[in-house]
Structure formats: C-alpha cells, structure tokens
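Chemist: predicted model, plus sequence, below.
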Amino acid sequence: MFKSKISPSTFNYLILITVIVAAGISQGLLLPVLSIFLEQQGVSPGLNGLNAAALYIGSFAMTLAAERLLGALGFKKLIVGGLILVMIPLVLFPYFPDIKIWFVLRLIVGIGDSALHYAAQLWVLLVTTPEKRGRYISLYGMSYGLGFSIGPLGIKLLGFGDAVPFLVLFLGMAAVLILVLMKLPDTKPEKAEHAHLPERRFRRSFAWAWYALLPALLYGYMEAGMNSNFPVYGLRVGYDTDQIASLLPFIGIGGLFLQLPLGILSDRYGRKIILMIAGMGGGLAFMLVPLAGTHFWLTLVLLLIAGGLVGSFFSLGLAYAADILPKVLLPAANVVASFHFTIGSIVGPNLGGQLINWVSPGSMFVMLGCMYFIFGITGLSFRRKREAEFVLK
C-alpha cells in the first residue's frame, strides 16, 4: 500500500489555488463578455465603464466587513459564501439584459469575489512558513493571473448561444464549490479566539507595515489603468486595434513568468529588497514606453518587462506584511491591502484618462513609472519594527 505524500496543509493549499483559478476565470470572462453585450445594445463607452465599476464598489463594500465576517464564519464558510455570491449572478446575466439589473448583479459579484479572495489570501499567509511564504503567495498570484487569462477564451462560446459562457462557468464553479464543501476543513483565524480585537488595528497595521501595504495600491492602479487607458493611448499614438489587442496581454504574461522567480528570490534575499528592485526596474520600463512610439516589438518587450517586475507587487506586499506584523494584525492588514487595491483600481483609469486628455498620451506611462520608481527608492527609509516593539492591547 502506498501512502499519500501530500500533507493536509498542502492539500488545503491546492484547493485554495483551485478556488482562485476559478475566480480568475470568472472575472476574465465577465469583463469582456458583458462589455460586448452592452456595446451591442448601443450603450456608450462611458456608461459601459461606469457599469463595470460596480464590481469595485462591491469589492470595496466587502472589505469593510470582511475581517469581522471571517472571525464569525471562519475561512471555509466565507469562501463558500463568496463562491455562491459569484455563481448566482451567472445564471441571471443572460436572462435579464438590463443595464440597471447588471449593475446590481456586478455589485454582488464584487462582494463575493472580494470575500473569497480575502479568506483565501489570509489563509495562505497564515499557514505558510516565512522561508517559503514568497513562493507560495506568488503561486497564488500566478493562479489568479492564469485564470484571468483563460477567462476571455469563453467569448468563443457565444457562438453556441448568449447564455452558454455563463452556464459553463456556473457548472465549473459549482464543481469547485462541491470540492470546498467536501474537502476543506472549517477553521478560523487565531484572533477569533480572543474576546476582543486589538485597538486601532487598521491604523497600527498601516503604521508598522505601510511599505508592505502600498504595493496593493500601485498594483490596482496599474492593472485597472492599463486595461482602461492603454487602448486609448495606442489609438492616439498610431497603433491599430489588432496591435493593441496583441500588446495588452503581455503585461499579464510578464507577471505570470516572473511571479514565482521573484517569490523565490524574496525568500532568499528578503521581501523589501526585491520590492525595491522590482519597483525601480518596472518604473523605468514604464517610463520608456512612450519613447518606443509605434515600434511594436520594442513596446512589447517593455510591457513584458514592466508587467513581469510589478505583476507580483500585490502578492509580495502581502507576504512582506506577514513577515513583519504579528499574526493577530494580519486580518486587519489584509483589509487595508484590499482597500488600497480598490482605491487604486478606481483612481487608475480616471487619472490616466485625464493625463491623456490634458497632457499627452505618454504622460500616463510617465506618471505610472514615476510612482513605482519613487516607491522603490522610498524603501530606503522603511525600517521594520523589532518584535519587542509591538505593543497590542
């Protein structure tokens, strides 16, 4: 008889990875498919974008309650609730093609997506050892990126009927839900065992780990800003739509390639130094994009480098926060990171669009690059507290 060599913690991690791949596929599919439907209905691009913003509004609302919900429900129940909230709208979108109804449905998806991400991220951070935390959280980030890249392939299912992509995704997520219900243990974070939460925990987590929590803001700004503004930039400088469609994915592809190597390097050399180097390198690559003009291959290489270096910012930032904060503050730090990501996702497209309109198309890249470069240099001023300096009440 052969005994399984997979430990319970590794098996739980693989289930969490499966959940995150499914979440990535759902977001990668919903964004383009719903945009196509609204465009076919004659909805203006501005209103189309506003409708898509409902996802981030729902995500923001969830961050305000995530910590207490996790303490009350535990990891498994919060993940199950998040999956159900994402699944329900999937069967309603194709049968209620009204922009107002879709706004509400997207709010629900945003709430569910934020819930399962919050629980899964925190679980990974709490159960991994410091010496392997970088690679584990990087694999987590890669899994979401992989799912997000697979999602748009569901557009091809529209040829079989408008409802088919949604129903296929629903069935896939139902299978993941069954796996979670049957195999994932029902646990709660350690702080749920205490009678009260630490005072000023959000302020303290930011004050003690601000350098580890700012990457979430920068990543949200970059991801949402590039997806919304790069097509406009491309058209303004002279790319055609096919070239734009070919270039944009390489930001994410770079992230997929370098997430794990950067995670492993951060385990070996330290999270802060890797964040500093990646921030400065990625910032310089972004600032060079306008100089490439309409040189397709040069632009592709710069986007690949920039996306690869900063594509792991969210996951590496969380891993760094787990390194330097007491475990009791990690749930609060995770809320702060999610809040930062949401704010960045809202600000990115709006600020980038204003820069394109009022300054120049390339100014969006100059601003983005400067933000990452300044972040990298600022790391010189950050000093982590020694364990004896933490005072919790």
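Modeler: Perfect, thanks for sending it.

Chemist: switch to C-alpha atoms for all contacts and neighbour counts from now on
Modeler: Fine.

Chemist: can you report how many residues lie near the nearest residue to I57 once chain neighbours are set aside?
Modeler: Nearest residue to I57, sequence neighbours excluded (CA to CA, 6 or more residues apart in numbering): L107, at 6.5 Å. For L107, the neighbour count with other CA atoms under 10 Å is 27.

Chemist: and here is the other one:
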Amino acid sequence: MDITAVVPDQNSTVVPVLGLSFYAMASGYLMSLIPLSLHSFGLSETLTPWLVSGFYLGLLMGATQVESIISKLGHRRSLLLFLSIILLTTLAMIALPSAAVWLVARLIAGFAVAGVFVAIESWLLMVNTAKQRAKRLGLYMASLYGGTALGQLGIGPVGIEGVVPYLVVITLLLMAIMPPLMVTKGQPAHSQAQPLSFAQLKEINRAAMLGCFISGMLLAPIYGLMPVFISDGIGTDKTGILMASIIIGGMLVQPIISLLSPVMSKKFLMSALSLIGVAAVAIIVIANSFALLAVGYMLLGACTFALYPIAITLACDALEVGKIVITTQIMLLSYSVGSVFGPLLAFQVSSNIDKGLLLYLAICLITSGVYMLIKAIIKMRSDKATLAG
C-alpha cells in the first residue's frame, strides 16, 4: 500500500534528522568495528564478506516489506521499532559471540535498517516540490554521512577490542531512539491509498534504478571490506581516519549535488562523478604520502556516496507525493540487490589480485560512468528531436 501525505507543512525535519544523526554515528562505528573485532571474539576474518552480504540480504528483504509496516504504524512508531530492533541485535552479538548468531543478527539488523531508511527518506521527501525534496535530501545525506564519519573516528580512541566498543554503539542507538520517542508531533499525516500497478512500476526511471544498484555494489564493499583493506596496508591506528575521509567526502559533496541536481542532467552528473571516482582510485594507488592518500579516499567517497541521492531524486522527479514511499522502497530494493552481491564479488577479486578491492571499485565506476553517459546523450538527442518537431 502507498502512503499519501495529507498535510505537508506538518512534516517536520527535526525528529528524522536528529534520530538519523545518532543512528549514523552508531552505524558508522559498527560497520568498521565488526570486521576489525572478529579476532577478539574468536571469530574468523573469512566471516567478513558473509556478514556484510547477510546484512544487505536483510536490507533487501526489508525493502520489500517495510512499506506496509510504515503504512500501519506511521513514520514515528515505525522508526522507533526499527531502531529498537537494531539495538537488540547488537546486544545479541556481544552476548552470544558465535558465527551463527552474528550472521542471523546482521540479517535481522539489515531488515531493520531498511525500515530506518525508508521511514526517514519518505518522511523527509513527502513534500510537494522538487526544490524542497532536493534541499531535504541534501540535509538527509549530510546528517547521514556526517554522523557516519564521526562514528568512524571512534576506531582510534575507543578501539576495536572486546565489549566496550559495542556498548558505545548501543549508547548511540539509545540516543537515536530518544527523538522519535519524546517528540510525538511533526510526522507526515498518512492514509492508505491504492497500490501502484505493475504498469506504473515499469515507468520508474531505469537509470535511477541502475544508479542505486551500482551504489550498492560500491558502498557495501567500502563499508564492509575497506576497513580491513586499509588496516592491512597501513595499520589499524589510521584506519578510522581514512574511513572518515571517505565519508567526509560523501558529506561535502551533498551541497554541490543539491545545487547541480535540479539544473542539469542527473544522468550526466552520475556519469561525471563515476569517472572522477576512477581517477580517485588511481590517486590511491599511486599515493606516496598519507595526505595524498587521504585526498584520494575523500574524493572516492565524494563520488561513490553521491550516486544514491542523485538516483533517488531522478526516480522522484515529477512524482506525486503519494508515490514517494513506494518509490524510495524500490530504490532501496535496487541498492540492496547490489549490496548483497558486491561484497562477495569484491572479496573474490581482492583475494586473487593485489589491490583487488580498488580494481573492483574502478570496474564498477567505469561501467556506471559509460552507461550513464550513453543514457544522457540519448536523452539529450531525444529532447532536441522533440523540440525540433
């Protein structure tokens, strides 16, 4: 069922942005903490790609189910529910540190994270103009990436050994729960409407869906495998700084996206960012100083983290408010499919080739850049033909 905003001016940004900021700090720390802390819990590092893919499989499952939960409970209560589930799965991991428990916990957490994303994204995007949506999406991405970057920095001072880092994550999740728990007003009014037909679903922009898919193929390995890749190369003490550099790059590019997205071809913008991302990979490979390495990772983050929000706005262009939730759900579904396969493919490449993770990212970025450029050119020629006619 679709969800239709009834009174857009009552749709406040305070609760979703505050909740998202604390969640992002917890998630940013946790995503790097899990692969780096396996040894301290007596678990094998070969479990890493399966934990990442299991998490995103849960995200994929959630992307097909959470819209109906949000429709029944409303945005605020749904957000409370999903954040609480993530907290409980984190508790289960430290209480029962075994491969089976961790795999199941990450699968369930992935389902809940899908709920968090769909609830917050649709909460913010359920407004009537493209300009408002672009502005709110910029705020959303800045909060998400800013919080995630701060969370990455916890690797240094808090560490990766034992239970204490996970207790910090749980504390941050409790803080994320506070805004929707305490503030009961400001969520979008909603009502149940007719579901979208299959014909309407086919009208969703295919380039937008592919953009989300490629984003998943890129970001899941960056979140799940990059911490180990960096740690093996330069040591754990600088891993948090470089991971934070990636996410800060993603955060800094958001205002630029908000300005450019409404006034230029989103397909061309995704193409340009993808190809710049290839250059960022080259900088990382040839870097002969930590400063240049940090610049390369920051540029990589700017390019890879930009694809998802641009794809979302492309999908939502000219949509009625009532179709926003189902559309964000489909975009998350596309992202999740890419996120399930990405870590496994990246792990295979990195296991057989030196700097294979970087090669994998470059291949994904080149593919995305060329495809989006071709689609942008086709659209441009079509528009010119229409005007000429």
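Modeler: Yep, it's here. No experiment lies behind these values; they were computed from the predicted model shown.

Chemist: TM-score of the superposed pair?
Modeler: With the length set by TM-score structural alignment, normalised by the length of structure 2, the two chains reach a TM-score of 0.81; 372 aligned residues with a CA RMSD of 3.5 Å.

Chemist: what about the counterpart of the residue nearest to I57 of structure 1 in structure 2, distance to I70 of structure 2?
Modeler: Matched to structure 2 by TM-score structural alignment, L107 of structure 1 sits across from L107. Look at L107 of structure 2 and I70 of structure 2: by CA to CA, to the nearest Å, they are 20 Å apart.

Chemist: just G338 of structure 2 next, same as before
Modeler: 24 Å.

Chemist: cool, and L259 of structure 2?
Modeler: Distance from L259 of structure 2 to I70 of structure 2, by CA to CA: 31 Å.

Chemist: who has more neighbours out of these two?
Modeler: Per other CA under 10 Å, whichever of L259 of structure 2 and I70 has more neighbours is I70, with 24 against 14.

Chemist: comparing the helix or strand that contains that one with structure 1, how large is the average distance?
Modeler: With elements taken from DSSP states H and E, the one containing I70 of structure 2 is helix 66-73. Once fitted to structure 1, helix 66-73 of structure 2 is off its aligned match by 2.0 Å on average (mean CA distance after the TM-score superposition for structure 1).

Chemist: buried residues, that helix. List them.
Modeler: 66-67, 69-72 (16 or more other CA atoms under 10 Å).

Chemist: with distance to L365 of structure 2 added, can I get these in JSON lines?
Modeler: Formatted as JSON lines, the buried residues of helix 66-73 of structure 2 follow (distance: CA to CA, whole Å):
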{"residue": "V66", "distance to L365 of structure 2": "30"}
{"residue": "E67", "distance to L365 of structure 2": "30"}
{"residue": "I69", "distance to L365 of structure 2": "35"}
{"residue": "I70", "distance to L365 of structure 2": "34"}
{"residue": "S71", "distance to L365 of structure 2": "36"}
{"residue": "K72", "distance to L365 of structure 2": "39"}
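
Chemist: and these, which is closest to S382 of structure 2?
Modeler: E67 (35.1 Å; CA to CA).

Chemist: from L332 of structure 2, how far out is that closest one?
Modeler: Taking CA to CA, one finds E67 of structure 2 at 11 Å from L332 of structure 2.

Chemist: quickly list what's touching both of these two.
Modeler: Both E67 of structure 2 and L332 are in contact with V118, where contact means CA atoms under 8 Å, 6 or more residues apart in numbering.

Chemist: SS state for A244 of structure 2?
Modeler: Secondary structure assignment for A244 of structure 2 (DSSP: H, G, I helix; E, B strand; the rest coil): helix.

Chemist: wait, it sits on I155?
Modeler: No: between A244 of structure 2 and I155 there is no contact under CA atoms under 8 Å: 10.0 Å.

Chemist: so these two - more neighbours on which side?
Modeler: Using other CA under 10 Å, the more surrounded residue of A244 of structure 2 and I155 is A244, with 28 against 25.

Chemist: quick check: what element follows the helix or strand containing the match of L107 of structure 1 along the chain?
Modeler: Assessed by DSSP H and E, L107 of structure 2 sits inside helix 99-125. Following helix 99-125 of structure 2 in sequence order, the next helix or strand is helix 130-152 (DSSP H and E).

Chemist: contacting residues around G110 of structure 1?
Modeler: 54-59, 86.

Chemist: let me redo that: L303 of structure 1
Modeler: By CA under 8 Å, 6+ apart, the neighbours of L303 of structure 1 are 247, 250-251, 254, 285-286, 289.

Chemist: gap between the counterpart of it in structure 2 and C303 of structure 2?
Modeler: Aligned by TM-score structural alignment, L303 of structure 1 pairs with Y297 of structure 2. Distance of Y297 of structure 2 to C303 of structure 2, computed by CA to CA: 10 Å.

Chemist: so what sits against both of these two?
Modeler: Counting by CA under 8 Å, 6+ apart, the contacts common to Y297 of structure 2 and C303 are G249.

Chemist: what about the nearest residue to A278 of structure 1 once chain neighbours are set aside, neighbour count?
Modeler: Spatially, and ignoring its direct neighbours in sequence, A278 of structure 1 is nearest to L309 (4.9 Å; CA to CA, 6+ apart). Burial of L309 of structure 1 is recorded as 27 neighbouring residues (other CA under 10 Å).

Chemist: how close does L309 of structure 1 sit to I150 of structure 1?
Modeler: Following CA to CA, the distance that separates L309 of structure 1 from I150 of structure 1 is 21 Å.
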